[in-house]
Structures are given as C-alpha cells and as structure tokens.
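K.L.:
okay, structure incoming, though there's no sequence with it:
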C-alpha cells in the first residue's frame, strides 16, 4: 500500500487562520465563498468542524482536500454526508468521492478559484497545467461531489 499524502497544518496556522476563518464563518461571514464543513467523526460520532472552499463546476459542487488525506476526508468517507455552514444557514449534503481519472477539470477549476490560498499544496501544479500534470497529483487530493439533501 502506498503512503497517503497529508500535509498537517502547523499550530500557528490552525490558531490564526483556521480558527479565525471558522469563527467568522460561524458568525455569518464567508471569506470568498468559504464554508464551515461539519461532519460526524468516524470513531467518536461527534461533530467535527473545518473551514473548506467549495467549488462549482457545471451544475455540480465539489469539496477538494488541498492537504490530502485529512481527518475531515476520512470522516466524510465514513459518514457519506455532512453539512456546509455559514452563520445560521445550514446546507445538508451527501458526498460521493470522485475517481482520480475524473479529477483534472475539477482540480483546474478549484485552483482557478482558490489557488491564491491553497496553491502551495499542489506541488507546482496550477490551473494552467496540463491534464497529465493534474492527473499525476490527483491521488494526493481527494475530491467529493456534494449533493444537497432535500
């Protein structure tokens, strides 16, 4: 089995960036379209919260994990559903993981929208990279198609 990529954020990043963005989002202020992901922990069953940057491609919405196989990725795989939150607005969704061969246009769209924030996690690949380059890094970045629940 190959090692799965995960770039763990540092303490300062968590305290300054994640906690600040999370606090703002919980209070109804979305930074450039960011959301707070709420998903049940796969072991504890407790709600876990992380800031995320959804991207829309065509008529579908996606969550991309720029840091790789994070805890929220593992929890979302196990739960198959979650919530995107901004203030009191809660959007419940189901999630389906996208296979690597379908990721290049999704990663390109994600980088086109969010590269200013997450580009450092993509090994020099950007929105102008070829499909082959995007496919090369696809397994390092889980992607989920999210569908709003009625």
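P.N.:
Cool, got the structure. In this text the structure is predicted, and so the values were computed from the model without any measurement. Numbers count the residues shown, from 1 in each chain.
K.L.:
contacts and neighbour counts: CA atoms only from here.
P.N.:
Noted.
K.L.:
all strands of this structure, in order?
P.N.:
Using DSSP state E, the strands found in the chain span residues 35-40, 47-52, 55-57, 60-64, 81-86, 89-97, 143-148.
K.L.:
can you put those strands in JSON lines and add distance to residue 116?
P.N.:
Listed next are the strands of the chain as JSON lines, based on distance: least, CA to CA, whole Å:
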{"stretch": "strand 35-40", "distance to residue 116": "17"}
{"stretch": "strand 47-52", "distance to residue 116": "14"}
{"stretch": "strand 55-57", "distance to residue 116": "14"}
{"stretch": "strand 60-64", "distance to residue 116": "15"}
{"stretch": "strand 81-86", "distance to residue 116": "21"}
{"stretch": "strand 89-97", "distance to residue 116": "25"}
{"stretch": "strand 143-148", "distance to residue 116": "19"}
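K.L.:
next one for the comparison:
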C-alpha cells in the first residue's frame, strides 16, 4: 500500500497547532513498538450513525498502530477501530472529502485508488 509522508512542517508544527486550536479532533493511539502515545489531528466523518477514521496519506504510522492496537481515543471518547474492506469505503470517503477540505484533494490526486486510503469504523469501547 502507498504512503505519502507528510513534510516536516506538517509533522512538527501544523499538527500540534491543529490539535491545540481544535482543528478537527485528536486521535490518540498507542504506538505498536514503543507503547508510547501518538496523537494526530483527524477529521471524523459520520455515515449512517457510525463514525470513521480515514487516512488520506495511505498506510501511515497511525494506521499501522491502529491495526496493531485497535483501542483508540478520539477527543475524550474511547473506541475500538475496525478496518473496513475496500469495497465498503466509497460512501465513507465521499462523506470525508468535503469535510477534509482542499488540502486532501491533492492526496487523492496522488493516491486515486480507494484501496490506498484505509478506513476504520469506530465502535464505542466497552
């Protein structure tokens, strides 16, 4: 699977500013190797009452971490994330794209296949 690595500015500056000022929501996931916490800003679309995580950049570190440790937190709510099959992603991606804005459009131009954008359904954690 493809991956578009974010530039240094996005990783070190923009993501921190976005989380601090409430641009989107904060995804908290446990890193698969170190066990430390990873936090990134995310846009969480809702389709038919289900919330989803979408990776615009492909198989990113947070995607690999969620696959390894599916218990995540979005904002202050704990969830279990389950990756959905490629053939079920279209409605979620269609709902996501307008929420993500024009910046995400460039990712779809570079990764045009729905298979390149992992999607996880979020179920409230017990």
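P.N.:
Perfect, I can see it now. These figures come from a predicted structure and were not determined experimentally.
K.L.:
among the strands of structure 1, which is nearest residue 13 of structure 1?
P.N.:
strand 47-52 (12.4 Å; CA to CA).
K.L.:
okay, that closest one sits on what stretch of structure 2?
P.N.:
Here strand 47-52 of structure 1 aligns to structure 2 at residues 37-42, judged by TM-score structural alignment.
K.L.:
which outside residues touch the matching stretch?
P.N.:
15-16, 18-19, 23-31, 53, 62 (CA atoms under 8 Å, 6 or more residues apart in numbering).
K.L.:
stretch 106-125 of structure 2 too?
P.N.:
Contacts of stretch 106-125 of structure 2 (CA under 8 Å, 6+ apart): 1-4, 50-59, 63, 71, 77-84, 86, 89-90, 92-93.
K.L.:
buried ones in it?
P.N.:
107-108, 111, 114-123 (16 or more other CA atoms under 10 Å).
K.L.:
and the contacts of stretch 37-42 of structure 2, which two are the farthest apart?
P.N.:
Using CA to CA, these reach their maximum pairwise distance at 23 and 31, which is 22.7 Å.
K.L.:
which of these two has more neighbours?
P.N.:
When neighbours are counted by other CA atoms under 10 Å, residue 31 comes out ahead of the other of residue 23 of structure 2 and residue 31, with 18 against 14.
K.L.:
doesn't residue 65 make contact with the more buried one?
P.N.:
Yes: if you go by CA atoms under 8 Å, residue 31 of structure 2 and residue 65 touch, sitting 5.3 Å apart.
K.L.:
just tell me the aligned range of the lengthiest helix in structure 2 in structure 1.
P.N.:
The longest helix of structure 2 (DSSP state H) is helix 90-100. Mapped onto structure 1 using TM-score structural alignment, helix 90-100 of structure 2 covers residues 104-114.
K.L.:
got it, and stretch 51-61 of structure 2?
P.N.:
The aligned range for stretch 51-61 of structure 2 in structure 1 is 61-71, by TM-score structural alignment.
K.L.:
coming back round to it: just the buried ones from the contacts of stretch 37-42 of structure 2, in ChimeraX syntax?
P.N.:
Selection of buried members from the contacts of stretch 37-42 of structure 2 for ChimeraX, criterion 16+ other CA under 10 Å:
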select :15,16,18,19,24,25,26,27,28,29,30,31,53,62
